[in-house]
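predicted coordinates and the sequence they were generated for:
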Amino acid sequence: MTKPYLIEFPRLGGPDIGYLSVAEQAQLLPFRIERVFWTYYTPETIVRGRHAHYRTEQVLVAAAGRILVTTEMPSGELQVYVLDSPHLGLYIPPHVWHTMQYSEAAVQLAFVATPYEEADYIREYTEFKKVWASKQP
């Protein structure tokens, strides 16, 4: 089972002119993008996400601010990622429970492999543990 991992996008430019980062379809992104969404103006006290997917994979980028992403594998393995640079992305494969907490000015950009489909979401933590328990070695 694939684990979440960080992706470093090219960082072109410099402090004197600014930067540009690029994510081309055949490079760095492990899937074809079917959906893009962004999250912003989220109060710092709110924890978003709190779900897993059956088949959706995605890459999260902090386009601005800082985002703390906590992931949990079906095995129970926890990882915490700090996204605080717009040239870093976090790949989240299917079957991974994830939550996000944002700094006040954070803007999260998400590149997603599937169109939105409510049936793909596992929104209850106990259901997440139950669904994947039978698939553990």
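Now that the structure is in, tell me what you want to look at. Numbers count the residues shown, from 1 in each chain.

going forward, measure contacts between C-alpha atoms and count neighbours the same way
Noted.

pretty sure Q79 contacts L68?
No: Q79 is beyond contact range of L68, at 10.4 Å (criterion: CA atoms under 8 Å).

neighbour count winner among the two?
Taking neighbours as other CA atoms under 10 Å, Q79 and L68 compare with L68 leading, 17 against 14.

doesn't that one belong to a helix?
No: going by DSSP: H, G, I helix; E, B strand; the rest coil, the assignment for L68 is strand, not a helix.

how near is it to R48?
Separation of L68 from R48 (CA to CA, to the nearest Å): 10 Å.

let's bring in a second one:
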Amino acid sequence: MKQTNLDDVQIINIPKISDEEGRGNLSVIEKDCLDFDIKRVYYLYDVPSDAYRGGHAHKALYQFLIPLSGSFDVILKDGKSTKTVTLNKPDKGLLIVPGIWRELENFSAGSVCLVLASDVYKELDYIRDYNQFVLSKS
């Protein structure tokens, strides 16, 4: 697993095109927006406000989280530090690099979290036990 820390996680602005006639906005994610090829796309929705998602880290996978609607918090841990990021703007996404523990919570009503991933689902890439995660970082 890559030796990453919370400084490697970043908010990325997604280009936003505003309509001059007031018909709304359009955001585009193209090749130069992310440093990885997108191999999997999925989204979370209808998550109860008291539920939590995530609770794992990845050994090699990069993920880009976008709040298409509503808001939610992403709790990030690198084994030493913890940081909470609130995502609530569809033109700002969170790039989570390998080796970072993530938990998603506090979903607002109607929230939708789009995830762009650097690879297809591979169970062997997951670390689902936090104590094992901390040991892998030392």
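Sure, I can see it. The shown structure was predicted, so the numbers you read here are calculated from the model rather than taken from an experiment.

TM-score them against each other, please.
Between these two chains, after superposing, the TM-score reads 0.91 (TM-score structural alignment, normalised by the length of structure 1); 131 aligned residues with a CA RMSD of 1.2 Å.

need the residues touching each of L68 and R48 of structure 1.
100-101 (CA atoms under 8 Å, 6 or more residues apart in numbering).

how far away is the residue with the largest distance to the centre of structure 1 from P10 of structure 1?
Distance from the C-alpha centroid of structure 1 peaks at D16, with 30.3 Å (CA atoms, centre = their mean). Counting by CA to CA, the separation of D16 of structure 1 from P10 of structure 1 is 17 Å.

quick check: nearest residue in space to the residue nearest the centre of structure 1, chain neighbours excluded?
With distances taken as CA atoms, centre = their mean, the residue of structure 1 nearest its centroid is L60 (3.6 Å). Closest residue to L60 of structure 1 apart from its sequence neighbours, by CA to CA, 6 or more residues apart in numbering: A110 at 4.6 Å.

contacting residues for that neighbour?
36-38, 58-61.

out of the residues you listed, which end up buried?
58-61 (16 or more other CA atoms under 10 Å).

and the corresponding residue of structure 1 for R102 of structure 2, how many residues sit next to it?
Superposed on structure 1 with TM-score structural alignment, R102 of structure 2 falls opposite H98. Applying other CA under 10 Å, we find 20 residues neighbouring H98 of structure 1.

pull the distance from the helix or strand containing H98 of structure 1 to the chain's centre.
If you go by DSSP states H and E, H98 of structure 1 is part of strand 97-102. Remark: strand 97-102 of structure 1 is offset 8 Å from the chain centroid, using CA atoms, centre = their mean, to the nearest Å.

list the helices and strands that strand packs on?
When contacts are defined as 3 or more CA pairs under 8 Å, 6 or more residues apart in numbering; DSSP states H and E, strand 97-102 of structure 1 packs onto strand 47-53, strand 67-72.
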